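> let me see the structure of the following:
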Amino acid sequence: MKLVSWNVNGLRACLGKGFLDFCAFADADVICLQETKMRPEQAEFDLPGYERYWNSADKAGYSGTAVFTRQTPLSVTYDFGKEVHRHEGRVITAEYPEFYLVCCYTPNSKDQLSRLDYRMEWEDDLRDYLMELDQTKPVVYCGDLNVAHQEIDLKNPKSNRMNPGFSDEERAKMTQLLASGFTDTFRYLYPDKTGAYSWWSYRFNARKNNAGWRIDYFIVSDRLKDKIKSADIWSEVTGSDHCPVVLELDL
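Next comes the predicted model:
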């Protein structure tokens, strides 16, 4: 089974930059999107063979997730947990026979870490949610998780320490998640690989210079580790400030 996750930074804009060509090229069983910034009725496009599930934010043009899938899920739910987490369209859970798929767009902790307290609450509640799902069947958790976990996961760790996405607190929450029975698929296959990034600032020619961050992930329940066939970052794909990440599972 081939799964793709991509923060498209506005799907309507990405549609104008070759999104449908990408879908044909990727030939994935499931395509998970983050930061769609739209409601489904705001863009008409053909994607034959895929069912589409959308979770849009209450606020227009903000956040949002989508799951396009060839296989009809057993069930689909939107958001999770308490009311505070249910207004920004950040989570879609699709249940398949072998696993739960959780597509997530994690809240950014913002400049001066002004939203860090909420981010910490989100991380704890989402980890509890994933662990609860994991008691029933394995979990595939993917998306823009807005954290570079280790120094190897961004080009300039020293100068970015305590910036949003590389605060000690956010990194510790990722460590805690992985210690709770989950595996970062890319690092499982490539523990020492450097220069592997999924997001680049639009400033300072960051992408051209590969001064990026790895903040997009496929994370799976530990018991799926031996099913990982490949985990890739398709940095050559443009159309957004993020690139797609890809997971193949032998199910």
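
> from here on, just use CA atoms for contacts and neighbour counts.
Will do.

> isn't residue 234 up against residue 247?
No. If you go by CA atoms under 8 Å, residue 234 and residue 247 don't touch, sitting 10.9 Å apart.

> who has more neighbours, those two?
Under the neighbour definition other CA atoms under 10 Å, residue 234 and residue 247 were set side by side, and residue 247 has more, 23 against 17.

> secondary structure element holding that one?
Per DSSP states H and E: residue 247 is located in strand 245-249.

> now what about that strand, what contacts it?
Contact with strand 245-249 is made by 1-6, 185, 198, 216-218, 227-234, as judged by CA atoms under 8 Å, 6 or more residues apart in numbering.

> how about the helices of the stretch 101-250 of the chain, start to end?
Remark: helices of the stretch 101-250 of the chain, listed N- to C-terminal, are 116-134, 157-160, 168-179, 185-189; assignment by DSSP state H, counting those that start in this stretch.

> and of the ones you listed, who's closest to residue 31?
Each of the helices of the stretch 101-250 of the chain was checked against residue 31 via CA to CA, and the shortest separation belongs to helix 185-189, namely 17.0 Å.

> buried residues, the closest one. List them.
185, 186 (16 or more other CA atoms under 10 Å).

> for stretch 125-135, same thing?
Of the residues in stretch 125-135, those buried by neighbour count under the rule 16+ other CA under 10 Å are 125, 126, 127, 130, 131, 133, 134.

> contact partners for the second one?
Taking CA under 8 Å, 6+ apart as the definition of contact, the neighbours of residue 126 are 80, 81.

> surely residue 185 meets residue 231?
Yes. With contact taken as CA under 8 Å, residue 185 and residue 231 are classed as touching, separated by 6.2 Å.

> give the residues shared as contacts by these two.
The overlap between the contact sets of residue 185 and residue 231 (CA under 8 Å, 6+ apart) consists of 218, 247.

> run through who's touching stretch 26-37.
1-12, 56-57, 60-71, 90, 103-105, 142-144.

> thinking again about what came up before, out of the buried residues of stretch 125-135, which comes closest to residue 17?
Checking the buried residues of stretch 125-135 one by one against residue 17 (CA to CA), the nearest turns out to be residue 126, at 32.6 Å.

> any idea how many residues pack against the closest residue to residue 200 other than its chain neighbours?
In this structure, residue 200 finds its nearest non-sequential neighbour in residue 212, 4.5 Å apart by CA to CA, 6 or more residues apart in numbering. Counted with other CA under 10 Å, residues neighbouring residue 212 total 23.

> distance of residue 212 from residue 171?
As defined by CA to CA, to the nearest Å, residue 212 lies at a distance of 17 Å from residue 171.

> which residues does residue 177 contact?
Under the criterion of CA under 8 Å, 6+ apart, the neighbours of residue 177 are residue 127.

> one more to line up against the first:
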Amino acid sequence: MLTLYSWNVNGLRAVHRKGIFLDWLARTQPDILCLQETKCRPDQLSEDVLHPPGYYTYWAVSERPGYSGVALYCKQPPLSVQVGLGLPDFDREGRTLVADFGDFTLVNAYFPNGSRDHSRLPFKMQYNADFLDTIENLRQGGQSVIFCGDVNTAHQPIDLARPRQNMNATGFMPIEREWIDRVVERGYLDTYRTLYPDTTGAYTWWAQVTFSRQKNVGWRLDYFFISPDLRPRVMDAAIHPDVLGSDHCPVSLTLAIETDDQ
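I've put the predicted structure just below:
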């Protein structure tokens, strides 16, 4: 059994200062953990966060300080890790890690936000298009694909508390949702919705105002997608709203894949 978690921590140093990150990691013991919006360089971290016992870590860092960034924590080292998509406009923001684990290739991604005034929407949609090309190339090369992270888009009305009021807000605009439609049309499976197609109130992000989290007025922005060949191995997919420390909560995927310590 292999357990994978993904969590937009909205600042790794901040969630660590709150006394949450390492306790949660030690208690949960994921085989693989993907973080987004780390907002730091590895040399800004204490040794216990940079190299927790039992974990290998890999980092993609933004050139802009305190912005974006993704990280990979794993109990077994990947066969290879690629930092970025190979596209400088996106890679300078530290948005992507591609790790080959043999049984599958895992892509950890922090998708751009279109911004409230929609000024970053073209940038976001270009990243999305190039990202889909990347994972399709992996599949055409014979690899099983898992991608996870903060996609910064709620796919369907069931995936946010107030869809009608947000039709023109970035994160739920038709052009953004249509991109996820294209991902699904290519055969990729949203693991949570595959198992729980009708579950309501299942959100992963809450605005940090007006007690949105306490009232569960949220959005489901964080996902695990898999290529269809991995469907028989899916044991569970879950959302963990009880884990605090960020405006996002972790999501997880459990696969019937043996690990070396089993």
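
> coming back round to it: Serialize the helices of the stretch 101-250 of structure 1 to JSON lines and add fields for distance to residue 82 of structure 1.
Formatted as JSON lines, the entries for those read as follows, by distance: least, CA to CA, whole Å:
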{"stretch": "helix 116-134", "distance to residue 82 of structure 1": "9"}
{"stretch": "helix 157-160", "distance to residue 82 of structure 1": "32"}
{"stretch": "helix 168-179", "distance to residue 82 of structure 1": "19"}
{"stretch": "helix 185-189", "distance to residue 82 of structure 1": "29"}
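
> between those, which gets nearest to residue 51 of structure 1?
Of all the helices of the stretch 101-250 of structure 1, helix 116-134 sits nearest to residue 51 of structure 1, with 22.9 Å by CA to CA.

> picking that back up, what range in structure 2 matches the strand holding residue 247 of structure 1?
When strand 245-249 of structure 1 is aligned against structure 2 using TM-score structural alignment, it corresponds to residues 251-255.

> what's the mean distance for that stretch versus structure 1?
Stretch 251-255 of structure 2 differs from its equivalent in structure 1 by a mean of 0.4 Å after superposition (mean CA distance after the TM-score superposition for structure 1).

> go through that stretch and flag the buried ones.
Residues of stretch 251-255 of structure 2 classed as buried under the neighbour-count rule (16+ other CA under 10 Å) are 251, 252, 253, 254, 255.

> roughly how far does the third one sit from residue 205 of structure 2?
Taking CA to CA as the measure, residue 253 of structure 2 falls 18 Å from residue 205 of structure 2.

> the stretch 151-262 of structure 2: strands as residue ranges?
Shown for the stretch 151-262 of structure 2, the strands assigned by DSSP state E, counting those that start in this stretch span residues 189-190, 205-206, 218-219, 222-226, 234-239, 251-255.

> tell me which of the ones you listed is the most buried.
Looking across the strands of the stretch 151-262 of structure 2 with neighbours counted as mean count of other CA atoms under 10 Å, the highest average goes to strand 222-226: a mean of 26.

> contacts for that strand next, please.
The contact list for strand 222-226 of structure 2 (CA under 8 Å, 6+ apart) reads 6-7, 144-152, 188-192, 204-205, 251-253.

> where in structure 1 does that strand fall?
Counting by TM-score structural alignment, strand 222-226 of structure 2 pairs with residues 216-220 of structure 1.

> can you give me the helices in the stretch 1-150 of structure 2?
In the stretch 1-150 of structure 2, the segments counted as helices under DSSP H, counting those that start in this stretch are 12-17, 21-28, 47-50, 88-91, 121-140.

> the fourth one corresponds to what range in structure 1?
So the one you mean is helix 88-91 of structure 2. Matched against structure 1 by TM-score structural alignment, helix 88-91 of structure 2 falls on residues 83-86.

> list just the one of the helices of the stretch 101-250 of structure 1 that sits closest to residue 46 of structure 1.
Across those, residue 46 of structure 1 has its closest neighbour in helix 185-189 (31.2 Å, CA to CA).

> what about that closest one, distance to the chain center?
Centroid displacement of helix 185-189 of structure 1 relative to its chain, using CA atoms, centre = their mean, to the nearest Å, is 15 Å.

> and the match of helix 88-91 of structure 2, which residues are buried?
Of all the residues in stretch 83-86 of structure 1, those buried under the rule 16+ other CA under 10 Å are residue 85.

> identify the residues contacting that stretch?
79, 80, 122.

> tell me which residue is most central in structure 2.
Nearest to the mean C-alpha position of structure 2, counting by CA atoms, centre = their mean, stands residue 149 at 0.9 Å.

> nearest residue to the counterpart of that residue in structure 1 in space, please, no chain neighbours.
Taking TM-score structural alignment for the superposition, residue 149 of structure 2 sits opposite residue 143 in structure 1. Distances taken as CA to CA, 6+ apart place residue 104 nearest to residue 143 of structure 1, at 4.9 Å, with adjacent residues excluded.

> aligned to the one you found, what sits in structure 2?
Using TM-score structural alignment, the partner of residue 104 of structure 1 in structure 2 is residue 109.

> so which of the helices of the stretch 101-250 of structure 1 is nearest residue 22 of structure 1?
Closest to residue 22 of structure 1 of these, according to CA to CA: helix 185-189, at 21.3 Å.

> helices and strands around that closest one, which ones?
strand 216-221, strand 228-233 (3 or more CA pairs under 8 Å, 6 or more residues apart in numbering; DSSP states H and E).

> residues in structure 2 aligned with that helix?
Taking TM-score structural alignment, helix 185-189 of structure 1 hits residues 191-195 over in structure 2.

> give me the mean distance between the matching stretch and structure 1.
On the superposed models, the aligned residues of structure 1 are on average 0.2 Å from stretch 191-195 of structure 2, with distances taken as mean CA distance after the TM-score superposition for structure 1.

> show residues contacting that stretch.
Under the contact criterion CA under 8 Å, 6+ apart, stretch 191-195 of structure 2 has outside partners 223, 224, 225, 226, 234, 236, 237, 238, 253.

> counterpart of residue 134 of structure 2 over in structure 1?
Aligned against structure 1 by TM-score structural alignment, residue 134 of structure 2 finds its counterpart in residue 129.

> residues in contact with its match?
Applying CA under 8 Å, 6+ apart, we find residue 129 of structure 1 in contact with 80, 81.

> ok, the match of residue 104 of structure 1 - contacts?
The neighbours of residue 109 of structure 2, taking CA under 8 Å, 6+ apart as the test, are 36, 70, 95, 96, 97, 147, 148, 149, 150, 151.

> picking up where we left off before, average offset between the match of strand 222-226 of structure 2 and structure 2?
Once the two models are superposed, stretch 216-220 of structure 1 sits on average 0.3 Å from its counterpart in structure 2 (mean CA distance after the TM-score superposition for structure 1).

> right, I'll call it a day here.
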